[in-house]
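Visitor: what's the 3D shape of this:
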Amino acid sequence: MGMSGYAGGVAMLKGATLIAGPTASGKTARAIELAERSGAVIFNADSMQVYSVLSLLTARPSAEELVRAPHHLFGHIHPSVSYSTGAWLRDVEKLLRDPRLEGRPVIFVGGTGLYFRGLTEGLSPMPDIPDEIREGWRARLAEEGAEALHRLLAERDPETAARLMPSDGQRIVRALEVLDASGRSISSWQRERSVPLVDGAGAEKIVLEPDRKVLAQRISDRFDRMLELGAIDEVKALNSLNLDPRLPAAKAIGVPELTACLAGEISLEEAAERAKAASRQYAKRQMTWFRHQLGPDWQRVPV
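Guide: Predicted coordinates for the structure are as follows:
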C-alpha cells in the first residue's frame, strides 16, 4: 500500500547538486554545462518533462543536448498515466540502486518544488485510493457541498477537520477518502515520513531567480520556437490518444490552447498568446513557491 519504505536499503545520496527554477530560466543549459565539467548524470525533477509525446511543449532537452550528458527520467511515462511525486521518488530510488551509476555525481534539475522537497525531506506515505471511493466522495461533494462534508469529517476525524476550512472541498474529500480506504486519519499518515533519498545538508542547492521582464521575453521566444519545430504535431499526436482531459499531460501548457486552435475555435496567434500568458502565470507561481518553501540553505542565483 502506498509508498512507505520506498527508500529502504538505499544509502542517502551525498554530494548531489539540485538546480531548481521556473520555466524558461535556463536550468537545462546550466545542468548540462555542469555535467560536462564533472562527469555527472542528470535526473529530471520536472513533473511535466516525464511524459512522452510532449517533448517540445514540456521543453525537454533537445536531441543535441541529450548526447552531451547522460539523462534519466525524461519522457519515460505515457501521457495516459497520472504520475505522482511518490512514483517519481520510486523511479529515482531504482536509478540510485543501478550499479552502472555508482560513484557518478548526480544533478537533479527541474521546476517541481514537491520533487525537491520529497528528495531532501522524505515523503509522507499515503494509501492507494480505489476509484470507486474517490468517485463516490467527489459525487457527494458536488451534491452536498463542502460544508456538509466538513461536518461529517468533524464527526469521523475531528483532528483533521479542525485543521481544514469548511469551504476547502478538495482537502476535505481527500481526508474522507483516505479515512475510507485505510481506516486511518490522514493526519496519522502525514506524521510518518520516509527516509530522504538525498542528503540535503551535503547537497549543493541552487534556485535560479530570473528577472521578470527577461523571463517573459524568453517564454515568448521559446513558444514561438516550439511552434516552428512542430508543437502542433505533438498536440495532434496527444489528442489522437483520446485521453481524459483531467490528466496532467492533457493540461500541459500549450495543449488546451493549440487544441482550441486545431478545432477552429481560435486563431494560432490567439492560441500562442494564451499559452504564453499561461506560462508567465505558471512561472510566477513557481517563483512564489520557491521563495516561500525552499529554505535559506538554497543559494539564490539571479539570471
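Visitor: going by C-alpha atoms from here, please, whenever you check contacts or count neighbours.
Guide: Fine.
Visitor: list the buried residues of stretch 164-175.
Guide: 164, 166, 169, 171, 172, 173, 174, 175 (16 or more other CA atoms under 10 Å).
Visitor: typo on my end, stretch 244-258
Guide: Those would be 248, 249, 250, 252, 253, 254, 255, 256, 257, 258, for stretch 244-258 by 16+ other CA under 10 Å.
Visitor: following the longest helix seen in the chain, which helix or strand shows up next?
Guide: Ranked by residue count, the top helix of the chain under DSSP state H comes out as helix 268-293. Once the chain leaves helix 268-293, the next helix or strand it forms, by DSSP states H and E, is strand 299-302.
Visitor: pull out the buried residues from that next one.
Guide: residue 300.
Visitor: which helices and strands does that strand pack with?
Guide: Using 3 or more CA pairs under 8 Å, 6 or more residues apart in numbering; DSSP states H and E, the elements in contact with strand 299-302 are strand 204-209.
Visitor: now the other sequence, so there's something to compare against:
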Amino acid sequence: MNEQNYAIRPKAILLMGPTASGKTALAIELTKQLPVELISVDSALIYRGMDIGTAKPSAKELEQAPHHLIDIRCPSESYSAADFRCDALAAMADIVDNGCIPLLVGGTMLYFKVLIYGLTPLPSSIPEVRQQIKRMASEKGWCALYNQLCDIDPISASRIHPNDLQRLLRALEVFFISGKTLTELTKTSGDTLPYDIYQFAIVPESRELLQQRITLRFEQMLASGFETETRTLFERGDLHTDMPSIRCVGYRQMWAYLSGEIDYNEMVYQGICATRQLAKRQMTWLRSWENIHWLNSHSIEDARDKVLHVLSTKHHR
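Guide: Predicted structure coming up:
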C-alpha cells in the first residue's frame, strides 16, 4: 500500500486490557482530550439487566462518555463474534461520518481479533462429529478431552478455560472435521480492517496488584447488589447456564449459589478465582499481540499522555 492511500485511512484507537485494569477510566479521560466516540468491545456488556456483575460503566460515566454496543441484547439472545464485527464496523463508519475517531475499548480479545483480521473461514458444525465428541466426553470425561486439545493445539488450549465446554467442543470439532487446528485455520482471515489503527494495552504493574484489584472489585459488586441483580435473572425462568449470558464470569458462580449447588463463601471464592483466570487468559492473548503499545495503569494521566504522544506521531498500524 502506498503512502498516499495509507494517509487517507481514518484513524481508529483500540484500547485493550485484562479485567479490572482501568480501561474505562482511561477511555473516559481520553474523551476529554480527543474527538472520540467509544465502542464497547465486551461480550458481557451487550446484555441488558446485567450491570453490576459485568462492571458496566455507571449511568454517570455513560452520560459523560456514551458507549456504542452496550445493552443491545436480552440475556436470552445469542450474539456472535460475526455479529460484533458487523455492528462495530457500522458504528465506526457512523463515528467517522460525525467527524470523530472510533475508540474501541474492552477485554474480549476474540472480538478485537475478528475486527482487525476479519472472520476466519472455519468449517461448519457437523452434528455427527459433535455427538462423537460428546460420547468421548461421557466415557473419558471433559478433562481428558481438554488434555487432548492441549496436545493437538496448545495455543488454543491456553485460551480456553477447561470448563468452557462449548469452546472446547468447537476446537476439537474443527480439528476432527478439517484435520487442522483452530490455530492453523485462524491464520487465514477474511477482510482486514480498513483503518489506520493504534493499539494500546493497559495493565497493572504486577500480577499481584491485578489480583488485588479483581478481589476488591468483586467485593464491591457484592456490596452493590450483585446477588439481587442475578436473582432477578434467575427468577425469570427463561435463562439457564448453557446460555452465554449466564456463563459470564461471576454470574455462573452466583447462579450455582442461587441454585443451592454451593454456599455463599464458595461462590465468592469461585467468582474471584474465575475472574483471575479470565485475566490470565486475556494477558496470554495480549502477550502474543502485534504492534501494541503498553500502558501502565498506575497513573491514568501518564497512560493518557502516552496515548496522545503515540497518536501525534505518524503511522502505527
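Visitor: returning to what we had before: okay if I get the buried residues of stretch 164-175 of the first structure as JSON lines plus secondary structure and distance to residue 59 of the first structure?
Guide: Supplementary listing: those in JSON lines, determined by DSSP: H, G, I helix; E, B strand; the rest coil; distance: CA to CA, whole Å:
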{"residue": "164", "secondary structure": "coil", "distance to residue 59 of the first structure": "37"}
{"residue": "166", "secondary structure": "coil", "distance to residue 59 of the first structure": "39"}
{"residue": "169", "secondary structure": "helix", "distance to residue 59 of the first structure": "33"}
{"residue": "171", "secondary structure": "helix", "distance to residue 59 of the first structure": "31"}
{"residue": "172", "secondary structure": "helix", "distance to residue 59 of the first structure": "35"}
{"residue": "173", "secondary structure": "helix", "distance to residue 59 of the first structure": "34"}
{"residue": "174", "secondary structure": "helix", "distance to residue 59 of the first structure": "32"}
{"residue": "175", "secondary structure": "helix", "distance to residue 59 of the first structure": "35"}
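Visitor: list the contacts of the aligned residue in the second structure for residue 21 of the first structure.
Guide: Residue 21 of the first structure maps onto residue 17 of the second structure when the alignment is built from TM-score structural alignment. By CA atoms under 8 Å, 6 or more residues apart in numbering, the contact set of residue 17 of the second structure is 23, 106, 107, 201, 202, 203, 282, 283, 286.
Visitor: ok, the second one touching residue 15?
Guide: In other words, residue 106 of the second structure. Yes: with contacts counted by CA atoms under 8 Å, residue 106 of the second structure reaches residue 15, the gap being 6.7 Å.
Visitor: any residues in contact with both of the two?
Guide: Contacts common to residue 106 of the second structure and residue 15, judged by CA under 8 Å, 6+ apart, are residue 23.
Visitor: neighbour count for these two, which is higher?
Guide: residue 15 (26 against 23; other CA atoms under 10 Å).
Visitor: quick one: the strands in the stretch 51-200 of the second structure, in order.
Guide: Taking DSSP state E, counting those that start in this stretch as the test, the strands found in the stretch 51-200 of the second structure are 67-68, 101-105, 196-203.
Visitor: redo these as a markdown table? Include distance to residue 275 of the second structure and mean neighbour count.
Guide: Converted to a markdown table, those look like this (distance: least, CA to CA, whole Å; neighbours: other CA atoms under 10 Å):
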| stretch | distance to residue 275 of the second structure | mean neighbour count |
| --- | --- | --- |
| strand 67-68 | 23 | 20 |
| strand 101-105 | 18 | 24 |
| strand 196-203 | 15 | 21 |
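Visitor: so which of those strands comes closest to residue 37 of the second structure?
Guide: strand 101-105 (5.4 Å; CA to CA).
Visitor: now the angle from that closest one to strand 196-203?
Guide: Interaxial angle of strand 101-105 of the second structure relative to strand 196-203 (axes from the mean of the first three to the mean of the last three CA atoms, to 10 degrees): 30 degrees.
Visitor: now strand 101-105 of the second structure: which residue numbers in the first structure?
Guide: Taking TM-score structural alignment, strand 101-105 of the second structure hits residues 105-109 over in the first structure.
Visitor: distance check, the spatially most central residue of the second structure against residue 124 of the second structure.
Guide: Central residue of the second structure (CA atoms, centre = their mean): residue 108, 1.2 Å from the mean position. Going from residue 108 of the second structure to residue 124 of the second structure by CA to CA, to the nearest Å gives 23 Å.
Visitor: residue 306 of the second structure now?
Guide: 43 Å.
Visitor: in the buried residues of stretch 244-258 of the first structure, find the pair that's most separated.
Guide: 248 and 258, at 15.8 Å, using CA to CA across those.
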